[in-house]
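> Sharing a sequence plus its predicted fold:
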Amino acid sequence: MRRPLVMGNWKLNGSKAMVTELLNGLNAELKGVEGVDVAVAPPVMYLAQAEQLLADSAIKLGTQNVDTHNSGAFTGDISAEMLKDFGATHIIIGHSERREYHQESDEFVAQKFAFLKENGLTPVLCIGESDAQNEAGETLAVCARQLDAVIQSQGVEALNDAVIAYEPIWAIGTGKAATAQQAQDIHAAIRKHIASYSEDVASKVVIQYGGSVKAGNAAELFAMPDIDGALVGGAALDAAGFAAIAKAAAEAKKA
């Protein structure tokens, strides 16, 4: 049985005061909530603060990127060992903003995926199509290509204990979102593609939805059989709103 994961991607947002207020709020809001894993991914300079605030919490700590080296002359990069040193476990890679603004290729994202697995961390692999690709009917082809960069270089079993986040780029930060049924159809197609390599891996892998997920649409999304939680952007910066999304995932699991 897959356990949903609701993860907050804070992106380039935060301050010491904000981190304290948000995480204290989440600790209070989510106390006693069961049946869902919850994680937050702050900017790396707030990891130490977040680690302290989450010391007695079930909330998992993650972050938004990683390099493919653990040490060396790589100015400005962050290693897997450094992330582990601060208690981070779930690391976002392949986000469309990294692919676009930093020209990260499918192959480079696959290298990051392998590096995280080698270091005992959980990759949260983002896949998804642009508005133009969606309009052209290329959604599944794009997602399959991004997944296959990992599968064909590392084997489908590499997806075990990893997370896939399907994020249609046209729905990220735009206020637009796929309907629950549209999201389900793509999630089912992604799972079917993985099943073409291994039905066992496909049945177990967590596939989140991301793209303007809010408290108002979370329950409908999570009621779908192939949607295993969410990767949340803007709504993750509000404790009550983010907690409501996590609670919706927990309720859907019970149902």
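Nice, thanks for sending it over. None of the values given here were measured: they were computed from a predicted structure.

> switch to C-alpha atoms for all contacts and neighbour counts from now on
Noted.

> Could I get the full set of strands for the stretch 51-200 of the chain?
Remark: strands assigned in the stretch 51-200 of the chain by DSSP state E, counting those that start in this stretch are 60-63, 90-93, 122-127, 163-166.

> With distance to Lys112 as extra columns, can I get those in JSON lines?
What follows is the strands of the stretch 51-200 of the chain, written out as JSON lines (distance: least, Cα to Cα, whole Å):
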{"stretch": "strand 60-63", "distance to Lys112": "13"}
{"stretch": "strand 90-93", "distance to Lys112": "7"}
{"stretch": "strand 122-127", "distance to Lys112": "8"}
{"stretch": "strand 163-166", "distance to Lys112": "14"}
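
> Tell me which of those lies nearest to Gln152.
strand 122-127 (15.1 Å; Cα to Cα).

> what's the offset of that closest one from the middle of its chain?
Chain-centre distance of strand 122-127: 6 Å, with Cα atoms, centre = their mean, to the nearest Å.

> again with stretch 82-99
The mean C-alpha position of stretch 82-99 is separated from the chain mean by 9 Å, Cα atoms, centre = their mean.

> end to end, how far does that stretch reach?
By Cα to Cα, to the nearest Å, the extent of stretch 82-99 from end to end equals 23 Å.

> if we can go back for a sec, output the strands of the stretch 51-200 of the chain as JSON lines; include the columns mean neighbour count and distance to Gln182.
Output for those, formatted as JSON lines (neighbours: other Cα atoms under 10 Å; distance: least, Cα to Cα, whole Å):
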{"stretch": "strand 60-63", "mean neighbour count": "25", "distance to Gln182": "28"}
{"stretch": "strand 90-93", "mean neighbour count": "25", "distance to Gln182": "24"}
{"stretch": "strand 122-127", "mean neighbour count": "25", "distance to Gln182": "16"}
{"stretch": "strand 163-166", "mean neighbour count": "24", "distance to Gln182": "12"}
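
> Identify whichever of these lies nearest to Leu53.
strand 60-63 (10.4 Å).

> Now do the closest one: which elements does it pack against?
strand 37-41, strand 90-93 (3 or more Cα pairs under 8 Å, 6 or more residues apart in numbering; DSSP states H and E).

> Included below, for side-by-side comparison, is a second structure:
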Amino acid sequence: MRTPLIAGNWKMNNTIPEAVVLAQDICNNFERDWASEVDVLVCPPALDIKPVKTVFEFDRVKVQVGAQNVYWEESGAFTGELSCGMLASAGCSAVIVGHSERRNLFGETNEDVNRKAKAVLAARMTPIVCVGESLFVREAGEAVEYVCSQVEAALAGIDEVEARSCVIAYEPVWAIGTGRTATPEQAEEICAAIRGVLARRYGSDTAEAVRILYGGSVNIGNIELLMAQPDIDGGLVGGASLDARGFLSLVRACVR
């Protein structure tokens, strides 16, 4: 049985004081027995990672902290970038790689995503590998093929043991921040296809061990229907993660 994961992507929101307040609000409303039922992760902006981690540690709340991006080199003349070692030392346990905003706004390629995923694994953190199609691709009837090709590219050179440490997040680009959501059936079709890629590459046992998240306007109105799908193991949550009580309502919905 795969443990559900709710991961909050705060994107470019919250100054350090604001991030601390949000983290404290999460702590104040987090029910301790949830920790045995669902994994919870928040990914703040880089400057907020350490103070947010400190709040969770001080209050002894089992919420993990991750990063929204990383560079694959260990060090060097890469102005503005952060390495896996830097993020790990700040307390990160996971890193989002290949988010559609990184691909579309900053030109990240499948090869870049693969390099980042390998670097995150080498640093003993979890890569949350994002894949997803545009509205154009979906309307052309090519969504399954397109997303599966992204998964194949992201996992190139990653072995079976490493694959078990990965999380795949399916985020239809047309549903991110738009209020539109893939139907549970649409989301399940793609997530099942992703699990099929994992099975072909690594075998059924590994495929069944890897968590696949849905991301794209996840909210309290759709989380239970999404979680009822056999191949959806949680959510990569954007805007809804910026309100502690709203975010934790999604966590509560995953408690069996």
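On my side now, so go ahead. From a predicted model like this one, the values you see are computed outputs, not experimental measurements.

> before we move on, the earlier item: who wins for proximity to Ala240 of the first structure among the strands of the stretch 51-200 of the first structure?
strand 60-63 (17.5 Å).

> mind putting the helices and strands packed on strand 60-63 of the first structure in TSV, distance to Asn65 of the first structure included?
As requested, these are exported to TSV (distance: least, Cα to Cα, whole Å):
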stretch	distance to Asn65 of the first structure
strand 37-41	9
strand 90-93	6
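
> so which of the ones you listed comes closest to Ala215 of the first structure?
Closest among those, using Cα to Cα: strand 37-41, at 14.8 Å.

> Surely Ala7 of the second structure touches Val237?
Yes - between Ala7 of the second structure and Val237 there is a contact under Cα atoms under 8 Å: 6.0 Å.

> residues contacting the closest residue to Ile190 of the second structure other than its chain neighbours?
Leaving aside its chain neighbours, Ile190 of the second structure sits nearest to Val144 (5.9 Å; criterion: Cα to Cα, 6 or more residues apart in numbering). For Val144 of the second structure, the contact set (Cα atoms under 8 Å, 6 or more residues apart in numbering) comprises Glu189, Ile190, Ala193.

> The first structure: which residue goes with the second one?
Think Ile190 of the second structure. By TM-score structural alignment, Ile190 of the second structure lines up with Ile186 in the first structure.

> quick one: the counterpart of the residue nearest to Ile190 of the second structure in the first structure and Asn134 of the first structure, what's the gap?
In the first structure, the residue paired with Val144 of the second structure according to TM-score structural alignment is Leu140. Counting by Cα to Cα, the gap from Leu140 of the first structure to Asn134 of the first structure is 9 Å.

> Tally up the residues packed near Tyr56 of the first structure, please.
For residue 56 of the first structure the amino acid is Asp, not Tyr. A count of nearby residues for Asp56 of the first structure, using other Cα atoms under 10 Å, gives 9.

> Can you report how many residues neighbour the nearest residue to Arg32 of the second structure once chain neighbours are set aside?
Distances taken as Cα to Cα, 6+ apart place Val61 nearest to Arg32 of the second structure, at 7.3 Å, with adjacent residues excluded. Counted by other Cα under 10 Å, the residues lying close to Val61 of the second structure total 18.

> So what does Val61 of the second structure match up with in the first structure?
Per TM-score structural alignment, the equivalent position to Val61 of the second structure in the first structure is Ser57.

> ok, that match touching Asn27?
Yes - using Cα under 8 Å, Ser57 of the first structure is in contact with Asn27, at 6.6 Å.

> Can you report how many residues lie near Glu224 of the second structure?
For Glu224 of the second structure, using other Cα under 10 Å, the count is 15.

> Likewise for Gln152 of the first structure?
When neighbours are counted by other Cα under 10 Å, Gln152 of the first structure registers 12.

> ok so, going back, now the first structure: which of the contacts of Val144 of the second structure match?
Compared against the first structure with both residues aligned by TM-score structural alignment, their matches' Cα atoms under 8 Å, those retain Ile190, Ala193.

> any chance of the contacts of Val144 of the second structure in a markdown table, with neighbour count and distance to Asp48 of the second structure too?
Below are the contacts of Val144 of the second structure laid out as a markdown table (neighbours: other Cα atoms under 10 Å; distance: Cα to Cα, whole Å):
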| residue | neighbour count | distance to Asp48 of the second structure |
| --- | --- | --- |
| Glu189 | 15 | 36 |
| Ile190 | 23 | 33 |
| Ala193 | 17 | 35 |
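
> show me where the stretch 151-256 of the second structure has helices.
With DSSP state H, counting those that start in this stretch, the ranges of helices along the stretch 151-256 of the second structure come out as 160-163, 184-202, 204-209, 223-227, 244-253.

> right, so of the ones you listed, which gets closest to Val52 of the second structure?
Among the helices of the stretch 151-256 of the second structure, the nearest to Val52 of the second structure by Cα to Cα is helix 244-253 (13.2 Å).
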